[in-house]
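K.L.:
got a predicted structure plus its sequence, pasted below:
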Amino acid sequence: MFAGFTVPPTKQFDLGNGSDLLYFENFLERKEASGYLESLNNELPWIRPTLSVYGQKCEQPRETCYVADEGLPTYKYSGYQPIVYKWEDFPVLKIIANAVHSALPAAKFNSVLLNRYTNGNDYAAWHADDEKVHRVLLTCLKLILHANHKVQRGSYTQRDWEHSVPKRKRVNGLRINLTFRYITSEQR
């Protein structure tokens, strides 16, 4: 076992100041990942919400779905409060979450925000996953099913670094990413 992981990371990056990133290539078997991608695409209640960004209303440039444990604080970003679904509503999501827990037993999470990018025109602008309901020392797990890779951002990475999913004209296929998070029960 590698520092709390049953699967050693393909690459590790020490970003300084308590920020780190672990990259796992081929986290799932390709056939398994393809099946999960299809199931999530077809079974989840995807929505493309209207956001409020710098006082302007705009449609989010990707579809989303939010699943969390019961009793957590309200999750809200850019003026949008997603519907909270239960893990039990989506058996395939529970299977994926269990696989992540098995491979990364030290990681704790109680929610997942899924984003569906239907083609290269869908995107996520530069941002940090630093909402106030998240634990400060957050471990954030991103499972990217189209490429079958997993990235773990730990410690202060969420506070100090931003990320994006840019538009890509040459990307024609479906992409779904799952951001597993640990949300505290107290608001800050």
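P.N.:
Perfect, thanks for sending it. Numbers count the residues shown, from 1 in each chain.

K.L.:
rest of the way, CA atoms for contacts and neighbours
P.N.:
Fine.

K.L.:
for the residue lying closest to Arg153 once chain neighbours are set aside, helix, strand, or coil?
P.N.:
Nearest non-adjacent residue to Arg153, counting by CA to CA, 6 or more residues apart in numbering: Leu21, 4.7 Å away. Three-state assignment for Leu21 (DSSP: H, G, I helix; E, B strand; the rest coil): strand.

K.L.:
contact partners for Leu21?
P.N.:
With contact set as CA atoms under 8 Å, 6 or more residues apart in numbering, Leu21 has these partners: Gln12, Phe13, Asp14, Leu15, Val151, Gln152, Arg153, Gly154, Thr157.

K.L.:
narrow those residues to those in strands?
P.N.:
Using DSSP state E, the subset of these located in strands is Gln12, Phe13, Asp14, Leu15, Val151, Gln152, Arg153, Gly154.

K.L.:
so what's the fourth one up against?
P.N.:
When contacts are counted by CA under 8 Å, 6+ apart, Leu15 is found next to Leu21, Thr157.

K.L.:
how about stretch 112-132: buried residues?
P.N.:
112-120, 122-123, 129-130 (16 or more other CA atoms under 10 Å).

K.L.:
now, which of the ones in strands among the contacts of Leu21 sits nearest Val165?
P.N.:
Set against Val165, the nearest of the ones in strands among the contacts of Leu21 by CA to CA is Val151 (13.7 Å).

K.L.:
how near is the closest residue to that closest one other than its chain neighbours to Lys150?
P.N.:
What sits nearest to Val151 in space, not counting adjacent residues and going by CA to CA, 6+ apart, is Tyr23, at 4.6 Å. According to CA to CA, to the nearest Å, Tyr23 and Lys150 sit 6 Å apart.

K.L.:
please compare the first structure with the one that follows:
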Amino acid sequence: MNLFSTENPQDDNLLPYDGVVNYFGTVFKKEEADFYLQKLLTTIEWRNDEAIIFGKLITTKRKVAWYAEQPFEYTYSKITKRALPFTKELAELKTITENLTGETYNSCLLNLYHDGNEGMAWHSDDEKDLKKNGAIGSLSFGATRKFAFKHKQTKETVSVVLEHGSLLVMKDTTQTHWLHRLPPTKTVNSPRVNLTFRTIVR
């Protein structure tokens, strides 16, 4: 099955129902993607992520960072983060993502996966701080990784390969009906940086 058979692949919905996910493919030239990857690795204030699971504080190998137009607080996994101001490169990438998707964003959650051993379990980005049914623009830099979706009721799964310098957008009722994850893999030994541009509501 060819998911990308039309002239504009970003118009194709990867999900069969109950949400909209558009994959734009690579939106940066390799030189541009390489530039942003290095800037993100060296200028972002990375921290090991924390979560409270079954009452215990868990610290992950994966690192995260939280940036926004205002010092928004964002709570997930029972941990609250306060946003740092956008860096020059993050502001540039936000504008590019907004122009490509036709959406607006005011914040960005970044994840750094050092290699394929690090991933993300099934979850939805449906925290109360986020705009309900709002768009999430996801940029990927670095290692190519598989990204998967699973319907909460039917358990149907859909996956896509996210390339260096690529853009994926999740919107409408996707977070209500679908889980997503980044499965670990033993075939990747280089880092990946993922930026998810979001809209925080007061």
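P.N.:
Perfect, I can see it now. Keep in mind that this is a model prediction, so the values were computed, not measured.

K.L.:
ok, back up a step: weed out the non-buried ones from the ones in strands among the contacts of Leu21 of structure 1.
P.N.:
Buried members of these, scored by 16+ other CA under 10 Å, are Val151, Gln152, Arg153, Gly154.

K.L.:
separation between the aligned partner of the first one in structure 2 and Glu127 of structure 2?
P.N.:
This means Val151 of structure 1. Correspondence of Val151 of structure 1 to structure 2, assessed by TM-score structural alignment: Leu168. Separation of Leu168 of structure 2 from Glu127 of structure 2 (CA to CA): 20 Å.

K.L.:
do Pro184 of structure 2 as well
P.N.:
Taking CA to CA, one finds Pro184 of structure 2 at 24 Å from Glu127 of structure 2.

K.L.:
same deal with Met170 of structure 2?
P.N.:
Distance check for Met170 of structure 2 against Glu127 of structure 2: by CA to CA, it reads 15 Å.

K.L.:
next one: Cys108 of structure 2
P.N.:
When distances are taken as CA to CA, Cys108 of structure 2 and Glu127 of structure 2 turn out to be 14 Å apart.

K.L.:
got it, and Lys29 of structure 2?
P.N.:
On the measure of CA to CA, Lys29 of structure 2 and Glu127 of structure 2 end up 34 Å apart.

K.L.:
for the closest residue to Gln12 of structure 1 other than its chain neighbours, what are its contacts?
P.N.:
Sequence neighbours aside, Leu22 is the residue nearest to Gln12 of structure 1 in space, at 4.6 Å (criterion: CA to CA, 6+ apart). Shown in contact with Leu22 of structure 1 (CA under 8 Å, 6+ apart): Pro9, Thr10, Lys11, Gln12, Phe13, Val151, Gln152, Arg153.

K.L.:
out of those, what pair is the most spread apart?
P.N.:
Farthest-apart pair in those is Thr10 and Arg153; separation 14.0 Å (CA to CA).

K.L.:
one step back: ok, of the ones in strands among the contacts of Leu21 of structure 1, which one's closest to Asn41 of structure 1?
P.N.:
When those are compared for distance to Asn41 of structure 1 (CA to CA), Val151 wins out at 20.7 Å.

K.L.:
doesn't Asp34 of structure 2 fall inside a helix?
P.N.:
Yes. Assigned with three-state DSSP, Asp34 of structure 2 falls within a helix.

K.L.:
check contacts around it.
P.N.:
Residues near Asp34 of structure 2 by CA under 8 Å, 6+ apart: Phe141, Gly142.

K.L.:
look up how far Lys146 of structure 2 lies from it.
P.N.:
Between Asp34 of structure 2 and Lys146 of structure 2 the computed distance is 20 Å (CA to CA).

K.L.:
cool, and Lys81 of structure 2?
P.N.:
Distance, Lys81 of structure 2 to Lys146 of structure 2, by CA to CA: 27 Å.

K.L.:
ditto for Ser190 of structure 2
P.N.:
14 Å.

K.L.:
which of those two has more neighbours?
P.N.:
Between Ser190 of structure 2 and Lys146, counting by other CA atoms under 10 Å, Lys146 is the more crowded of the two (15 against 12).

K.L.:
for the more buried one, pull up the helix or strand it's in.
P.N.:
Using DSSP states H and E, Lys146 of structure 2 maps to strand 145-151.

K.L.:
in structure 1, which residues correspond to that strand?
P.N.:
Counting by TM-score structural alignment, strand 145-151 of structure 2 falls onto no part of structure 1.

K.L.:
what helices and strands are in contact with the helix or strand following that strand?
P.N.:
Tracing the chain C-terminally past strand 145-151 of structure 2 and defining elements by DSSP H and E, one meets strand 157-162 next. Contact partners of strand 157-162 of structure 2 among helices and strands, from 3 or more CA pairs under 8 Å, 6 or more residues apart in numbering; DSSP states H and E: strand 145-151.
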